[in-house]
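> Quick one, fold the following:
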Amino acid sequence: MKVVYFLVAILALTSCVASAYDPSPLQDFCVALNDTKNAVFVNGKICKDPKLVKAEDFFRHVEPGNTSNPLGAQVTQVFVDQLPGLNTLGVSLARIDFAPKGLNPPHIHHRGTEILIVIEGTLYVGFVTSNQDNNRLFTKVLNKGDVFVFPIGLIHFQLNVGYGNAIAIAGLSSQSPGTITIANTLFNATPPISTEVLTKAFQVDKSTIAYLQKQFWYNNNN
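You can find the predicted model right below:
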């Protein structure tokens, strides 16, 4: 009978251990450091003394973005770096302004799902599934009041296909969802990614890659 109780206890302990997991990362990396005197970054932000918290910690005014740039679109982030009160709450948002034909180029949020609502204008939006799902493209034309979801970690984009300006608000399921713009990352890395890697990956010659690496890749996130 003691053996049975022992086995039950082991199974219960195993179940508890199996259910534990690390929290989702809130920054690109966090290198372990035993010397706490030189520790700087944590997975998230250090919390402010609750007695010192004020309403301004939860407030931010968002101005329209300047769309006078090569992409014709500007993303104004309201992540934890811009709004400290978001720390530990697991949400954030962004305002996206589009000039006519403006593009928020293909990018991913590696730490958060995005839900987008169109406030003004008409947007052509879409995302691409993973290799496992054969890279299927899902697209939709959105008008004022329409909502669309971009699953976490998948490449997605928004293009203004209307004749006037457009505005959208994006909600994200992380206080620091991260943004990786595909073209910028591949062709504007520091130091540059090996030409051999890029020519084989894109099935093009070296001159094409050299041309792309010389371009000015604008970052439309601020």
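> From here on, just use CA atoms for contacts and neighbour counts.
Noted.
> Identify all contacting residues around stretch 90-101.
Residues outside stretch 90-101 that contact it (C-alpha atoms under 8 Å, 6 or more residues apart in numbering) are 62, 64-68, 72-80, 86, 159-177.
> so how far is residue 177 from the spatially most central residue of the chain?
Within the chain, the residue whose C-alpha comes closest to the C-alpha centroid is residue 109; the distance, by C-alpha atoms, centre = their mean, is 2.2 Å. Separation of residue 109 from residue 177 (C-alpha to C-alpha, to the nearest Å) stands at 6 Å.
> Kindly report the same for residue 18.
Note on residue 18: its distance to residue 177, by C-alpha to C-alpha, is 27 Å.
> If you count surrounding residues, which of those two has more?
Here residue 18 and residue 177 are compared on neighbour count by other C-alpha atoms under 10 Å; more neighbours surround residue 177, at 26 against 9.
> Can you list the helices and strands that whichever helix in the chain runs longest packs against?
Ranked by number of residues, the top helix in the chain under DSSP state H is helix 2-19. Packing partners of helix 2-19 (3 or more C-alpha pairs under 8 Å, 6 or more residues apart in numbering; DSSP states H and E): none among the helices and strands.
> how far does it sit from the chain's center?
Here helix 2-19 is found 40 Å from its chain centre; the criterion is C-alpha atoms, centre = their mean, to the nearest Å.
> Whichever helix or strand comes after it packs against which elements?
Past helix 2-19, further along toward the C-terminus, the next helix or strand under DSSP states H and E is strand 73-78. Under the contact criterion of 3+ C-alpha pairs under 8 Å, 6+ apart, the helices and strands touching strand 73-78 comprise strand 92-98, strand 103-108.
> Second chain to compare with the first, below:
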Amino acid sequence: MVVLLVNGKFCKDPTLATAEDFYFTVLNQRKETNNPFGFNVTFGNVDNVPGLNTLGLSFARADVGVNGQVPPHYHPRASEILGVSEGTLLAGFVSDQRLFTKTLNVGDVFVFPQGVIHFVVNIGEVPAVAFASLNSQNPGTIFIADTVFGSNPSINPKFLAKAFQLDSTIIMKPRTIFV
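Okay, here's the model as predicted:
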């Protein structure tokens, strides 16, 4: 028996594929946002929708509580388009030290180019829901604060203090949160 892997994932014999390989049913469920950031993201990617293998697609639902946010992050392998279905969100990204932001209402969309640091903040008075599509079956998500302050082993606080132009005692606080 030959096992064929494509993009590191098992490639099913096409004659054995079923509709279930292309189906995902949980995007209609509201998720709890009771965490320090006030958000929850449900991903549909090649890991839970096997039919996405080799298609270059993934998707997500973001629930963002009142005053919640999806903190600054980037996707190293994908661009993203975000559409709002409930609430009001401020979406933005930084490219070449320029900030691009837009207030999004129901039906509005915003595009985040591949590899740029971006964020979403609920600026409305009700919980918000947005749906995203990404042009990679495995886009990756790198959260900036988690990566910088939660590394193991830790980055020397002197280096971070200099990089952020802050006193090293200030740098120690976020390290205790993200470790």
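> The residue nearest to the centre of the first structure: what's it in contact with?
Counting by C-alpha under 8 Å, 6+ apart, residue 109 of the first structure makes contact with 152-154, 177-180.
> hmm, 6 Å instead?
Residues touching residue 109 of the first structure, when contacts are defined by C-alpha atoms under 6 Å, 6 or more residues apart in numbering, comprise 153, 177-179.
> With residue 146 of the second structure instead?
Residue 146 of the second structure makes contact with residue 178, according to C-alpha under 6 Å, 6+ apart.
> For it, pull up the helix or strand it's in.
Under the assignment given by DSSP H and E, the secondary-structure element containing residue 146 of the second structure is helix 144-149.
> which part of the first structure lines up with that helix?
Counting by TM-score structural alignment, helix 144-149 of the second structure lines up with residues 182-187 of the first structure.
> same check, this time on stretch 76-83 of the second structure
Counting by TM-score structural alignment, stretch 76-83 of the second structure lines up with residues 110-117 of the first structure.
> Between the two ends of the matching stretch, how far is it?
Start-to-end span of stretch 110-117 of the first structure (C-alpha to C-alpha) is 20 Å.
> cool, stretch 127-147 of the first structure as well?
From its first residue to its last, stretch 127-147 of the first structure covers 14 Å (C-alpha to C-alpha).
> in that stretch, what counts as buried?
Within stretch 127-147 of the first structure, the residues that count as buried by 16 or more other C-alpha atoms under 10 Å are 127-129, 142-143.
> now for these, which pair is the farthest apart?
129 and 143 (23.4 Å; C-alpha to C-alpha).
> In the first structure, what residue corresponds to residue 45 of the second structure?
Using TM-score structural alignment as the criterion, residue 45 of the second structure maps onto residue 79 of the first structure.
> Excluding covalently adjacent residues, which one is nearest to residue 24 of the second structure?
Leaving aside its sequence neighbours, residue 24 of the second structure sits nearest to residue 49 (C-alpha to C-alpha, 6 or more residues apart in numbering; 6.5 Å).
> Count the residues that sit near that neighbour.
If you count neighbours by other C-alpha under 10 Å, residue 49 of the second structure ends up with 17.
> Okay, it and residue 94 of the second structure: tell me how far apart.
Going from residue 49 of the second structure to residue 94 of the second structure by C-alpha to C-alpha gives 31 Å.
> Name the single longest helix found in the second structure.
Per DSSP H, the second structure has its longest helix at helix 168-178.
> returning to that earlier point: is it possible to get CSV of the buried residues of stretch 127-147 of the first structure that adds secondary structure and distance to residue 98 of the first structure?
Putting those into CSV (DSSP: H, G, I helix; E, B strand; the rest coil; distance: C-alpha to C-alpha, whole Å) gives the following:
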residue, secondary structure, distance to residue 98 of the first structure
127, strand, 18
128, strand, 22
129, coil, 25
142, strand, 14
143, coil, 13
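> how about stretch 6-16 of the second structure: buried residues?
11-12.
> do stretch 65-76 of the first structure as well
Neighbour counts over stretch 65-76 of the first structure (16+ other C-alpha under 10 Å) mark 65-67, 71-76 as buried.
> can you check stretch 44-53 of the second structure too?
Those would be 44-46, 49-53, for stretch 44-53 of the second structure by 16+ other C-alpha under 10 Å.
> Could you give the separation of it from the chain centroid?
The chain centre lies 16 Å from the centre of stretch 44-53 of the second structure; the measure is C-alpha atoms, centre = their mean.
> Just the residues contacting that stretch, thanks.
21-22, 58-60, 137.
> Provide a ChimeraX selection command restricted to the buried entries of those residues.
Command for ChimeraX, covering only those of the contacts of stretch 44-53 of the second structure found buried under the criterion 16+ other C-alpha under 10 Å:
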select :21,58,59,60,137
